[in-house]
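Chemist: Got a sequence here, can you build the structure:
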Amino acid sequence: MLLTIATTHQPATDLGFLLHKHPDRVQTFDVTAGHAHVFYPAASEHQCTAALMLEIDPIALVRGRGRKDEGFALGQYVNDRPYAASSMLAVALGKVFRTAMAGRCDHRPELVDVAMPLVIQVPTLPCKGGADLAARLFEPLGWQVEATEVPLDETIPEWGSSRYVALTLTGTMRLADALNHLYVLMPVLDDAKHYWVSPDEVDKLVRAGDGWLSSHPAKELISRRYLAHRGRFVRSALARLAEVDDTEPEEMDNAVTETQDERPIPLVQHRHGAVLAALRSSGARRVADLGCGEGALVGELLAEPAFTEVLATDVSVRALEIAARRLHLETMPERKKARLRLFQSSLNYRDERLSNLDAAVLMEVIEHVDPPRLSALERTVFGEAKPKTVLVTTPNGEYNVRYETLPAGRFRHRDHRFEWSRGEFQSWAGETARTWGYQVRYLPVGTDDPEVGSPTQMAVFTRVEVTA
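Modeler: Below you'll find the model as predicted:
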């Protein structure tokens, strides 16, 4: 089975740096299903094509764990696995291009965030749902999709089409994003996996889907198929994806985003941008993400050299474990790792490790706290840690009427204890500021509706310096 990635980015051979594979060499890697070969059919400054060819050994597969769903004994030996892209190709992609998928390029780090023109081709891809499904899955991600159904037998056209398509994707985006799209969606189109699906697959899905899956209109279909229709795993994945983007229904993204090159910007990106802008404006150096969850904001904080120390805390050990994997803590460069402190902490209790902060961020945290326990959080953060700046974001409950699929009276997330109106939020923030010696100002996050305000509201607290 074969997959090719081509670019006309100038110089096009930058593709080799991003893939960590030299264009002048053929490289072979052992994988569970056989051998993966990487080579470059073309490599010049004007056009570069990298190819991943997976050579399957079906006999070795049967001698190993094999599968019990072949239907008949000969089917274990006579099948399409050596020829058609499947979860085996996705696994090979994840192993061979692991560093590129993680968005790392040690020799040319500036290339990681470059959106480059790409053409990706998979000549034979099982597609349960036909060419329309391929378009449905890839087009929302910014790809132009050409999916041509392969005839069952070219010599007998009346037999019609097979279940395979020849897929060509054309688009301009980060290579890391493109690889993660393929890693998730190839087995989804096939609707089959060649290995036992375990709870670890949920982590893989959430990690590879970071930044795009939570806002994808077909995220439920993708989750079901990727996780082999294992209901418990699917529910876990959807819950975690919902937490990434505040459990906003699919229609909410379009309602609260602005366009950039005609592509929607999810609300979560608006939040991150607003928080980072406020932190930069404050001049903060030592910053904490309190209630960091799975570390989505932490990665962006670490990307800012101005933040010399980044503290990330959460009460959930599980969330911190996921954050560590998401941030690639084990392989993180030492200079970057030295700036990060990741630890468990409860906002209901004093923690000396949070003292002397320049800034603390409570991004979509307070609405998960029972109102009677908010006073403990206020005391811990504002009264004891006493950062110079505190940023608090929370949903604006007034905006919920703009979400057509959200039933009246329902919160955006099942774990929300409340969703305040603008008046309620400002009343709480004003009283908190007066109690603990802060000034506060309010900023909208997302599109500011003239009637109901913005979908997210943010308060910026600045500690009042007491002079003798």
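Chemist: CA atoms for contacts and neighbours, from now on please.
Modeler: Fine.
Chemist: which SS state does the closest residue to Glu248 other than its chain neighbours fall under?
Modeler: Distances taken as Cα to Cα, 6 or more residues apart in numbering place Arg412 nearest to Glu248, at 5.7 Å, with adjacent residues excluded. Three-state assignment for Arg412 (DSSP: H, G, I helix; E, B strand; the rest coil): coil.
Chemist: Same question for Leu443.
Modeler: strand.
Chemist: Now do the longest strand seen in the chain: everything it contacts.
Modeler: Longest strand in the chain by number of residues (criterion: DSSP state E): strand 161-173. Strand 161-173 is touched from outside by 114-128, 130-131, 142-153, with contacts defined as Cα atoms under 8 Å, 6 or more residues apart in numbering.
Chemist: ok now that strand, how far from the chain's centre?
Modeler: Averaging C-alpha positions (Cα atoms, centre = their mean, to the nearest Å) puts strand 161-173 23 Å from its chain's average.
Chemist: Give me the contacts around the next helix or strand after that strand.
Modeler: The C-terminal neighbour of strand 161-173 among helices and strands, as given by DSSP states H and E, is helix 175-190. When contacts are defined by Cα under 8 Å, 6+ apart, helix 175-190 is touched by residues 18, 85-87, 90-91, 93-94, 100-103, 112, 115-116, 125-129, 133-134, 137-138, 193, 205, 208-209, 222, 225-226.
Chemist: Can you list which of those are found in strands?
Modeler: Those of these lying in strands (DSSP E): Met116, Leu125, Pro126.
Chemist: Here is the second sequence; please produce its structure so I can put it next to the first one:
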Amino acid sequence: MFLTISTTGTPERPATDLGFLLHKHPEKAQAFSTAHGTAHVLYPEATAERCTAALLLEVDPVALVRRGKGKGRGGAPDSALAQYVNDRPYAASSLLAVALAKVFKSALHGACAALPERAAAPLPLRIEIPALPARGGAGLVDRLFGPLGWTSVTAEPVVLDPEFPEWGDSRYVRLVLEGKLRLADALNQLYVLLPVLDDAKHYWVAPDEVDKLLRAGDGWLAGHPEQKLITSRYLSRRWGLTREATERLEMVRLAEADGLEVEDVDNAVGAGEGDTAAGAVDAVGEAGGAEERSVPLAELRREAILGALRAAEAARVLDLGCGQGQLVQALLKDVRFTDIVGVDVSARALAIAARRLRLERMGERQAGRVTLLQGSLTYTDKRLTGYDAAVLSEVIEHLDLPRLPALGYAVFGSARPRTVVVTTPNVEYNVRWETLPAGHVRHGDHRFEWTREEFRAWAADIAGTYGYGVEFAPVGTDDPEVGPPTQMAVFTRTDTTPKEDAA
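Modeler: Predicted coordinates for the structure are as follows:
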């Protein structure tokens, strides 16, 4: 397999800067071991005017067979000969994508300590792959690379045999990309789209491939017109992983549409136009008055929850269904919360939360305030008893309705915190969300979304069953017709008071 990356330069900005960006010296030929062969990096040309880096991957077909992943492309899957005689050593595929990620790892991340400004800026690039499988033809190649900023996408079909033109074209193309892009962007596009065009991977697609896809597709995949095809093929048509990737990409798209950070788009919904907290204004001087600052709904929700917890004089708090730890992070910033426990059924979400909180770097005193636990909220758990307050923020709508009584007993009947704060979407407000199709819920994993009346009925039943009082508050703009985007209920135990607990 062979790939070249070329750029041009000037005496002030020589083309040989490409060596710094790739972290490979132009005067050296280097070799790197991979799981299935050897990757070589060399520079056929390296002058101030023009520089070309070549990646040559030598694949051992026998090694592929021995690893149980060498089924041939040219014959039937059960053909013994096809396992050894196939296109794997020659045609660009996931093997080349993996080698690309290993050999040019720093370049893919856009890291270059020597020339950070060059790494961050678009470069004149020319990328060529002589033999690229294209299951969908040259037209598909253009549909995949065309929207990504390249000024020229050439996918020249390779004939089966020049001596017999009547045989027609093979399924391979010679790909040439030309344009001004950041090197990191170009490499990440190749990392994703090489296996997509081949429509195959040489390894088992595990759940962590979703993270790899979103990381490499950052900035371009969410809005790509062929996003569904790319996602499906990259994940080897594993339906569950494809659905997860699609939902997360939709969150990214909605965030970009509203100019928000992804973490602020909880359940694929941003603040929406006009969703500003009362008094959330930026002073611009006495003469200029004040103008409203758009505040993300997720931020408004966290502030409302924190306000309810402070009003309840809670110190020991459970964040039930803590996800990636945004609320836990906010709680840690307030010293009045002395014992914070995040609980989630997803080990992956907890791992992300730990990275977000930087638990491994946290000081001993601060680390002593926070605990992350894996557990299901529909089962009683003795670890969750004895706390001042619990939060169920955007959690209940992710459970099937028949599971809600189990959650009710586990939280209100068994754990029995003094205060419970519950937030959930108000389905009536969905008509104000312009990008949400009529009749759709805000997130693909939502099992239901309640009206204000339905939420109040559920809350009243829970309060009556387990000995709590309940009050309701809007989160976000309280629309006179459809109510707020998020509805919040604050439950307080009626058999005790904060002062009695302290005594």
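Chemist: that older thread, list the buried residues of the longest strand of structure 1.
Modeler: Ser161, Arg163, Tyr164, Val165, Ala166, Leu167, Thr168, Leu169, Thr170, Gly171, Thr172, Met173 (16 or more other Cα atoms under 10 Å).
Chemist: quick check, nearest of those residues to Ser214 of structure 1?
Modeler: Distance to Ser214 of structure 1, by Cα to Cα, is smallest for Met173 among the buried residues of strand 161-173 of structure 1, at 18.2 Å.
Chemist: how far away is the closest one from Pro117 of structure 1?
Modeler: Met173 of structure 1 sits 7 Å away from Pro117 of structure 1, going by Cα to Cα, to the nearest Å.
Chemist: again, but for Ile222 of structure 1
Modeler: Applying Cα to Cα to Ile222 of structure 1 and Pro117 of structure 1 gives a distance of 25 Å.
Chemist: And the two? Which one has more around it.
Modeler: For Ile222 of structure 1 and Pro117, the more surrounded residue by other Cα atoms under 10 Å is Ile222, and the numbers stand at 23 against 17.
Chemist: What distance do you get for the more buried one to Pro123 of structure 1?
Modeler: On the measure of Cα to Cα, Ile222 of structure 1 and Pro123 of structure 1 end up 22 Å apart.
Chemist: Check Lys204 of structure 1 too.
Modeler: To Pro123 of structure 1, Lys204 of structure 1 is 25 Å away according to Cα to Cα.
Chemist: now do Arg402 of structure 1
Modeler: Taking Cα to Cα, one finds Arg402 of structure 1 at 43 Å from Pro123 of structure 1.
Chemist: still on that earlier bit, of the contacts of helix 175-190 of structure 1, buried ones?
Modeler: Here, 16+ other Cα under 10 Å leaves 18, 85-87, 90-91, 93-94, 100-103, 112, 116, 125-128, 134, 137-138, 193, 205, 208-209, 222, 225-226 buried among these.
Chemist: Filter the contacts of strand 161-173 of structure 1 down to just the buried residues.
Modeler: 116-128, 130-131, 142-151.
Chemist: Spell out, range by range, the strands that occur in the stretch 1-150 of structure 2.
Modeler: Here the stretch 1-150 of structure 2 has its strands, by DSSP state E, counting those that start in this stretch, at 2-8, 30-34, 37-46, 50-59, 123-133.
Chemist: so which of the ones you listed gets nearest Gly321 of structure 2?
Modeler: Per Cα to Cα, nearest to Gly321 of structure 2 of these: strand 30-34, 40.1 Å.
Chemist: Next, find the distance separating the residue positioned nearest the centre of structure 2 from Val59 of structure 2.
Modeler: Per Cα atoms, centre = their mean, the C-alpha nearest to the average position across structure 2 is that of Leu214, at 4.9 Å. The spacing between Leu214 of structure 2 and Val59 of structure 2, counted by Cα to Cα, is 27 Å.
Chemist: Same check on Ile5 of structure 2?
Modeler: From Ile5 of structure 2 to Val59 of structure 2 the distance is 20 Å (Cα to Cα).
Chemist: repeat for Val141 of structure 2
Modeler: Using Cα to Cα, Val141 of structure 2 is found at 24 Å from Val59 of structure 2.
Chemist: And Pro225 of structure 2, by the same measure?
Modeler: Pro225 of structure 2 is 33 Å from Val59 of structure 2, by Cα to Cα.
Chemist: the more surrounded of those two?
Modeler: Val59 (20 against 12).
Chemist: check contacts around the aligned residue in structure 1 for the more buried one.
Modeler: Alignment note: Val59 of structure 2 maps to Ile56 in structure 1; criterion TM-score structural alignment. Counting by Cα under 8 Å, 6+ apart, Ile56 of structure 1 touches Ala33, Gly34, His35, Arg81, Pro82.
Chemist: contacting residues around the last one?
Modeler: Remark: with contacts taken as Cα under 8 Å, 6+ apart, Pro82 of structure 1 is in contact with Met1, Leu54, Glu55, Ile56, Asp57, Pro58.
Chemist: residue contacts, the residue nearest to the third one when sequence neighbours are not counted?
Modeler: Distance criterion Cα to Cα, 6+ apart; nearest residue to Glu55 of structure 1, sequence neighbours excluded, is His35 at 5.2 Å. When the contact criterion is Cα under 8 Å, 6+ apart, the partners of His35 of structure 1 are Thr28, Phe29, Leu54, Glu55, Ile56.
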